[in-house]
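Student: Sharing a model prediction with you, sequence too.
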Amino acid sequence: MNYGKRSEFRTAAANRGTGWRQQDFDLISAVQLLYLIEYGSWYSQSEIGAGLTDWSSSTWLTWNNYNPIERTGLSNGTATWSVSNGSGNKGSYVSYRWIENPWGHIWKFVDGINIEEHVPYVCNDDTYFADDTLTNYTSLGVTLSSSEGYQKTLAQTARGFLPTSVGGSSSTYITDYYWPNAGWRVLWLGGRTKDDGCAGAFCVLMGSTASALNQYVGGRSSF
């Protein structure tokens, strides 16, 4: 499977067997919280490393038309749970708690969350994961920013880290970028090879539909 829609990566993860599913909103929120407890900083690219984030658009286009640059597994065998290798070169990666490239290289789908008109709805039961629906999903009771930019403030909710305003920078406030759009949207996490300082542990894109196909977005299985 070279690339696909969120629903197709959802199926691929479930096909691994009982207990497997695509990474979901509550899981990535727990990882983000763990990172904050350990580092005490929103600035993940500074604390751990930039990862594969600083290629120019033209370089990546010429290299392979925005397709993935590396297979996963570059950090296999790494004894340190938090590591950055390289800075922008082919072979660069970042790893946190042995999760390879939580930001950078390609975007990763996040399941268990649907956004309708900037309002997030979440679900933690993978048997109900579905796109463009509120059925079996719970509203977080907040409205997210409708403007694009570096995140400044977050929703006052105990469940996750989602932006309600922009106006920061790559080194202030939340330090990561946010791309929204109206209508039904899915969540992409982390940023990609050409997103530079926009990328990071809290970088999110909520500008894509569930039916969109892009070679620079992938899925991550979890158990």
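Tutor: Arrived safely.
Student: C-alpha from now on. contacts and neighbour counts both.
Tutor: Will do.
Student: what does the longest helix along the chain rub up against?
Tutor: If you go by DSSP state H, the chain has its longest helix at helix 25-39. Helix 25-39 is contacted by residues 42, 47, 110-113, 122, 124, 159-161, 201-202 when judged by C-alpha atoms under 8 Å, 6 or more residues apart in numbering.
Student: Just give the closest residue to the residue nearest to the spatial centre of the chain, not the sequence neighbours.
Tutor: The chain has L189 as the residue nearest its centroid, 1.2 Å off, counting by C-alpha atoms, centre = their mean. The shortest distance from L189 to any non-neighbouring residue, by C-alpha to C-alpha, 6 or more residues apart in numbering, is to V204 (4.7 Å).
Student: okay, now the one to match up with it:
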Amino acid sequence: MIHPTPTRKETFMQMNDAMETRLYLVNRALDAGLQPAEALGQARALWDFVQRPYGADGAIEAVDYRGAIGADGGVVGIALHENGAWRRVDAAGRTLHHERTYFDTHPVWAGIRDVPTHVDVATVEIPCFWVRSERRGDERLWLVSPCARPGYRLHPAFLRPDGTACSVLRVGKYPASEREGRIAGEAGNKPWTGVTIDDARERCAALGQGWRLYSIYDLAAIQLLMLIETGDPDMQGALGRGNADGGGVKPTGETSAVWRGIHDLWGNVWQFIDGLQLAEDGEIVLWSADMPGGDDWVATGARYGPGEKDGYPVDFHDERGSGFDLSPLFLPSEVETDKEAAVIPDRVWGHWSGRATVALSGGSWDHGSRAGVFALSLRNPRSSAGSSIGFRPAFAL
């Protein structure tokens, strides 16, 4: 369909509507008690959120429907006590007693939506957010903000290889399937397996500019949002068992492992994770946290804590340095063989020393309660390929 070109008058009216809406959003943020700089940042984030699904005409109505923005700027987070207990928190570390339905009105979670693409790959779009990780007393906190704030950084999942920021991240709604040698991202298909991680990277890049393989930063962003929303790391218990109890691989989209439209984040088949590898001596090597997604890899100098040991996480790496920051990632620094002594119920398989290895996430169809969105294997070389390993495309917009 050919759409008529707007007249100069119509264009002016559209611009005027947009300006009025932006001013309204700033005033709403100021009325909520934010300082001017934070109010502007909050208004920008809200404008980007509401104008995409609603347009300028419906933006004010949408914001009014979703309620006032609190003086905390919408900051929510999760805290892990040294005794292993998790709790939702606000920016000050106070316990939040929100029901899960609260997140349906939060600018980040409410902005997660299904988006079709011109390459016939169904995706789920996640709005950008800012993150802060720190230790306070006997707790470790991960905080999420829908806008820029002092002490917070844009989550690396929303950075392009050239270091510029993305407004949204799109991840494959389903693991990749195959059609005539190309990726098909639809429900009801057999996951594409039997490829190496380098094959998977090439298949994703072949979709066009901006497409890449699902990365450690994408995974970490989703893990954090899921953890804050559910308040519990046991996603099998909170959301669904998934295909993890035997019987072989199922078609994409036919398991109960679903979060906000993203299917098969655990169980069914393992998924290659780009942007993370371990060197022969166990050193953690990552995509640059400032320019992720290209050929800029950073040797962190940090050794993977559990080494060759398999088990369940009890703590996470939080080292920082030039070009890297492990604190937003849920990369175990210590594991226990006893699940009851752990803080995450998903299993981690350790590094095989003496060879460089890549990362797989989620577990497969026969991993039972060991599978989950935090399940991680760090023992496979780059040449690994098999019927239980698949992959997922992502797109930085």
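Tutor: Everything's here; your move. Quick caveat: nothing in here was measured; it's all calculated off a predicted structure.
Student: TM between them?
Tutor: Scored against TM-score structural alignment, normalised by the length of structure 1, the superposed chains reach a TM-score of 0.78; 188 aligned residues with a C-alpha RMSD of 1.8 Å.
Student: quick one on the thing from earlier: who touches the corresponding residue of structure 2 for the residue nearest to the centre of structure 1 in this structure?
Tutor: Residue correspondence to structure 2 (TM-score structural alignment): L189 of structure 1 is matched to S361. By C-alpha under 8 Å, 6+ apart, S361 of structure 2 lies in contact with W266, W270, Q271, F272, I273, V373, F374, A375, L376, S377.
Student: switch the cut-off to 10 Å
Tutor: Residues near S361 of structure 2 by C-alpha atoms under 10 Å, 6 or more residues apart in numbering: 216, 219, 265-267, 269-273, 348, 371-378, 389-391.
Student: My understanding was that Y96 of structure 1 contacts A50; is that so?
Tutor: No - between Y96 of structure 1 and A50 there is no contact under C-alpha atoms under 10 Å: 12.0 Å.
Student: what touches both of these two?
Tutor: With C-alpha under 10 Å, 6+ apart, Y96 of structure 1 and A50 have common neighbours S44, S84, W103.
Student: Please tell me how far the aligned residue in structure 1 for G294 of structure 2 sits from T138 of structure 1.
Tutor: Aligned by TM-score structural alignment, G294 of structure 2 pairs with T127 of structure 1. Per C-alpha to C-alpha, to the nearest Å, T127 of structure 1 is found 15 Å from T138 of structure 1.
Student: The two - which one has more neighbours?
Tutor: T138 (14 against 10; other C-alpha atoms under 10 Å).
Student: Could you pull up the residues touching the more buried one?
Tutor: I113, N114, P120, Y121, V122, C123, N124.
Student: Please repeat the previous calculation with a cut-off of 7 Å.
Tutor: The neighbours of T138 of structure 1, taking C-alpha atoms under 7 Å, 6 or more residues apart in numbering as the test, are Y121, V122, C123.
Student: Name only those of these that count as buried.
Tutor: Listed as buried from the contacts of T138 of structure 1 are Y121, V122, C123; burial here means 16 or more other C-alpha atoms under 10 Å.
Student: Just the ones of the residues you listed in strands?
Tutor: Taking DSSP state E, the ones among those that sit in strands are Y121, V122.
Student: if I line the two up, what does I174 of structure 1 land on in structure 2?
Tutor: Match for I174 of structure 1 (TM-score structural alignment): I344.
Student: what comes up buried for the strand or helix carrying W60 of structure 1?
Tutor: Element membership for W60 of structure 1, per DSSP states H and E: helix 57-64. Going by neighbour count (16+ other C-alpha under 10 Å), the buried part of helix 57-64 of structure 1 is W60.
Student: how close does L33 of structure 1 sit to Y39 of structure 1?
Tutor: From L33 of structure 1 over to Y39 of structure 1 (counting by C-alpha to C-alpha), the distance is 10 Å.
Student: With that, I have no additional questions.
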